[in-house]
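Enquirer: pasting the sequence and the predicted coordinates here, then a few questions.
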Amino acid sequence: MAASTPLVALGEIRSCLLPSAAALGRVEAGELLALMPGRAVRWRERPGTLAVSPTLAVGVDCDLRLGAGTARIVGTVATNVVLAGGRLLQSSAYTRVVRARERRRQAWSHYVSRVGVTEVIDRVPERATVGPTLVEGYLADRPPAGEEPILDLSSISERLLARIRSVPALDQEPPMRTAGTRLRWTALVGGSAGPRVELVLDDEFTRSVRLIVRTEEDLTAAQRFCEDLAAHDWLLTVTAAALEQADRFGSLSRERLDILSPVLEYFTGLWMPGAHTPAALRALWRDLQSDPGMSRQWNTLVDRLRDTIAVATLNALRNKGFDSEW
């Protein structure tokens, strides 16, 4: 592989429900995601709507965890916002870490011209050795031990998401209350070792993804794949949470229907694994369908969702009938 091949690509994606009572169409989505004047919002109509904002650059001068120590990086983090199905909102931040040609900080004009690229100024081992070490350091997600700041893609993506969620055009009246999720991802260029994916659920709302892709060109596809994966993981998370919440109420309670009906109405049509993943990495969905079996879990949740709503509706009708007779 070329000496200029990135050491690693690092990213973070926040996913949540758009704070709006109505789903956004093409015009409204374009207005919401127009982060940069003169740059168009990308739009896809089939098989489900997808809007992607222009890319913005955030300058960074900080450290990366490297084993027991750190390595200084300078450059930019690329950020963008995604809206799937007019309702599922995501903020995405990512950067490709490369070895600097000179071990000194350049003028900012040098870094701004390379959006989404950060350069390691310090001396580091060869790519085959340092790449996996950078992956583990990033996903460890520990607070910094020293005084120097550590690359914090979490804060960058969270700030962008907060900016979009607070736009005055949004009425802040979503059809239901849901939690957000966080997906951290890494990608290494591994030639014939890729493509390969490993998904880990770190806690209730945080996921880690390790990717190996074949070529440097596939790193762009890796970001879109991870956004697609994060969207489907969010759907699984909020649907399972809604069923768990509904189970706290009795089968005759109106609360069960109030909790579950919006999930069935607004979310089930968004399940389209791989529909917005570039062809180079679409095969990774086949692996995820085998282990951990995301579509099997989704189908089970949706079947349970429909059955629970049907039983709750039947009980409500029976109860209403009894009240009328009485």
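Expert: Great, that's in hand. Numbers count the residues shown, from 1 in each chain.
Enquirer: could you use CA atoms for every contact and neighbour count after this?
Expert: Will do.
Enquirer: ok now stretch 282-295, how far from the chain's centre?
Expert: Centroid separation between stretch 282-295 and its chain, computed with Cα atoms, centre = their mean, to the nearest Å, is 17 Å.
Enquirer: whoops, I mixed them up, stretch 283-298
Expert: 17 Å.
Enquirer: and residue 277, how far from residue 139?
Expert: Note on residue 277: its distance to residue 139, by Cα to Cα, to the nearest Å, is 23 Å.
Enquirer: please identify which of these two sits among more neighbours.
Expert: Set residue 277 next to residue 139 and count neighbours by other Cα atoms under 10 Å: residue 277 wins out with 21 against 18.
Enquirer: Three-state assignment for that one, please.
Expert: Following DSSP: H, G, I helix; E, B strand; the rest coil, the label given to residue 277 is coil.
Enquirer: which residues of the stretch 201-326 of the chain fall in helices?
Expert: Counting by DSSP state H, counting those that start in this stretch, the stretch 201-326 of the chain has these helices, from start to end: 218-246, 254-266, 284-290, 294-325.
Enquirer: go through these and pick out the most buried.
Expert: Highest mean neighbour count of those: helix 218-246, a mean of 20 (counted as mean count of other Cα atoms under 10 Å).
Enquirer: give me the helices and strands touching that helix, please.
Expert: The helices and strands touching helix 218-246, judged by 3 or more Cα pairs under 8 Å, 6 or more residues apart in numbering; DSSP states H and E, are strand 8-17, strand 88-99, strand 181-189, strand 206-213, helix 254-266, helix 294-325.
Enquirer: mind giving me the packing neighbours of the first one?
Expert: It refers to strand 8-17. strand 88-99, helix 127-140, helix 153-165, strand 181-189, helix 218-246.
Enquirer: and those as JSON lines, adding distance to residue 116?
Expert: Shown next, in JSON lines, are the helices and strands packed on strand 8-17 (distance: least, Cα to Cα, whole Å):
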{"stretch": "strand 88-99", "distance to residue 116": "4"}
{"stretch": "helix 127-140", "distance to residue 116": "17"}
{"stretch": "helix 153-165", "distance to residue 116": "12"}
{"stretch": "strand 181-189", "distance to residue 116": "14"}
{"stretch": "helix 218-246", "distance to residue 116": "10"}
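Enquirer: which one of the ones you listed lies closest to residue 212?
Expert: strand 181-189 (4.9 Å; Cα to Cα).
Enquirer: one more to weigh against that first structure:
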Amino acid sequence: MSVTSQPKPALGTPALSVSVDVAGPVLALGEIRTGLLPHSGPLPSDATADLLTPGPGRPPRRWERPVAHVAAPHSFTGVDCWMPSAVGRRLRGVGTVSTEVRVTGGQVVQAHTRTGLRVAGQKRRLPWSHYLAQPGTVETWGPVRAAELAEAFFAEPAASGGVLDLGGPSVHRLNQIRGSARLDRLQTYRPEQTRLRWVAVPETGTPSVVFTLRSRAVHTLLVRVPPEVMPQADELCLDIALHDWLLSSLLGLIERAGIGRADRSAVVATLAPAVDHLIHAWLPGARLGPVLAELRAEADRVSGLSAQWASAVSRVRDQIALAAVEQAVRQRPRPSRVGEP
């Protein structure tokens, strides 16, 4: 098992440079938007479930341990578009993409749109009933070159000009959720939203993941997993996206706090949202199966996400402790001198 964490784009990975022309799934890809619900505090589990229920008879999935987690039913969007290409190759795809919204801890919201690619058996457009019968799948009219597609999909800006765009459905669903009357929009903490784009490829050899920081807000994952684990690969990506957002948000608070320059009470006031909204939600790999949990742990070790998180949390707690000590010293009665009244 191997894992790589890179500060720059990892393009043209040799292991993905082979053209694939088979009837089965070639790869899967998705985009995850992670942020905070516009609400004054965490929602109770029942309220979160109501928020994510699209209609009667379609209840969301719920978990209470080790942290409250609610996942809305999938919605599907039909697409007929070009596939991303780093060299301008015109590869058409027709099918559907799947969008899901999840809320962790009653406040961290993730909108995730994904699809799986397979090579079409016939190079002609079939009736929509054919594509609707295999939801969350896009058929391409030609071989998929995984390295080329991943390079283009990971690149900025977002897809345009009739090219597959997985961010649009996620933004649409997020806007629907954020506009709900169940949310009071009185939050005092407004962290940046992050976008994680991922590509998963079936691999009979050693599983691996490449995690790349493309920009402040856009990060990418290139995952290779055994074919039988491919249907669950997006769970690994969702988990990494959640914890990547938590770390990015915490580092943003520390950066804005002005530690060492600003007054200690002002520093602690800036860092307070870390305690209210972030620290308690850090539980990497909590809902992953054995294979993905092992890969997640190795990715954590190599990328240093948990190590950086632990260091950042310690820094926040040290500032709170120092502020308490300084306050106690200021309030301590001054001993009287001999002869003073």
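Expert: Looks like it came in fine. This one's a predicted model, so the numbers in the text were calculated from it and none came from an experiment.
Enquirer: still on that earlier bit, same list (the helices and strands packed on helix 218-246 of structure 1) but as a markdown table, adding distance to residue 45 of structure 1.
Expert: Output for those, formatted as a markdown table (distance: least, Cα to Cα, whole Å):
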| stretch | distance to residue 45 of structure 1 |
| --- | --- |
| strand 8-17 | 20 |
| strand 88-99 | 15 |
| strand 181-189 | 25 |
| strand 206-213 | 28 |
| helix 254-266 | 17 |
| helix 294-325 | 23 |
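Enquirer: do you know which of these lies nearest residue 135 of structure 1?
Expert: strand 181-189 (6.2 Å).
Enquirer: now that closest one on structure 2. Mean distance?
Expert: Mean deviation of strand 181-189 of structure 1 relative to structure 2 after superposition (mean Cα distance after the TM-score superposition for structure 1): 0.4 Å.
Enquirer: whereabouts in structure 2 does that strand align?
Expert: Mapped onto structure 2 using TM-score structural alignment, strand 181-189 of structure 1 spans residues 194-202.
Enquirer: so what touches the matching stretch?
Expert: 26-35, 146, 150, 153-154, 217-227, 230, 233, 237, 241, 245 (Cα atoms under 8 Å, 6 or more residues apart in numbering).
Enquirer: same thing with stretch 143-151 of structure 1?
Expert: 60, 62, 63, 64, 65.
Enquirer: and if we set it to 7 Å?
Expert: Stretch 143-151 of structure 1 is contacted from outside by 62, 63, 64, using Cα atoms under 7 Å, 6 or more residues apart in numbering.
Enquirer: list the residues that contact residue 191 of structure 2.
Expert: residue 249.
Enquirer: A helix includes it, no?
Expert: No. Read with three-state DSSP, residue 191 of structure 2 is coil and lies in no helix.
Enquirer: need the counterpart of residue 46 of structure 2 in structure 1.
Expert: In structure 1, residue 46 of structure 2 lands on residue 27 (TM-score structural alignment).
Enquirer: can you name the helix or strand that that match falls in?
Expert: helix 26-32 (DSSP states H and E).
Enquirer: how big is the offset of that helix relative to structure 2?
Expert: Mean deviation for helix 26-32 of structure 1: 1.0 Å (mean Cα distance after the TM-score superposition for structure 1).
Enquirer: quick check: the next helix or strand after that helix compared with structure 2, mean distance?
Expert: Next along the chain after helix 26-32 of structure 1, taking DSSP H and E as the criterion, comes strand 42-44. Taken over the aligned residues, the distance from strand 42-44 of structure 1 to structure 2 averages 0.5 Å (mean Cα distance after the TM-score superposition for structure 1).
Enquirer: in structure 2, what range does strand 42-44 of structure 1 match?
Expert: So strand 42-44 of structure 1 sits over residues 61-63 in structure 2, by TM-score structural alignment.
Enquirer: now do the buried residues in that stretch.
Expert: Judged by neighbour count (16 or more other Cα atoms under 10 Å), stretch 61-63 of structure 2 contains these buried residues: residue 62.
Enquirer: please apply the same query to stretch 91-103 of structure 1.
Expert: Per 16+ other Cα under 10 Å, stretch 91-103 of structure 1 contains these buried residues: 91, 92, 93, 94, 95, 96, 97, 98, 99, 100.
Enquirer: equivalent analysis for stretch 115-127 of structure 1, please.
Expert: 115, 116, 117, 118, 119, 120, 121, 127.
Enquirer: quick one: contacts for residue 44 of structure 2?
Expert: residue 106.
Enquirer: quick one: contacts of the helix holding residue 27 of structure 1?
Expert: 41, 51.
Enquirer: now residue 43 of structure 1, nearest residue through space, not along the chain?
Expert: Of all residues not flanking residue 43 of structure 1 in the chain, residue 51 sits nearest, at 4.6 Å (Cα to Cα, 6 or more residues apart in numbering).
Enquirer: what's residue 211 of structure 2 aligned with over in structure 1?
Expert: In structure 1, residue 211 of structure 2 lands on residue 199 (TM-score structural alignment).
Enquirer: OK, contacts around the spatially most central residue of structure 2?
Expert: Compute the mean C-alpha point of structure 2, and by Cα atoms, centre = their mean the closest residue is residue 241, 2.5 Å away. Contacts for residue 241 of structure 2 (Cα under 7 Å, 6+ apart) come out as residue 196.
Enquirer: which residue lines up with residue 248 of structure 2 in structure 1?
Expert: Per TM-score structural alignment, residue 248 of structure 2 is aligned with residue 237.
Enquirer: residue 306 of structure 2 too?
Expert: In structure 1, residue 306 of structure 2 lands on residue 295 (TM-score structural alignment).
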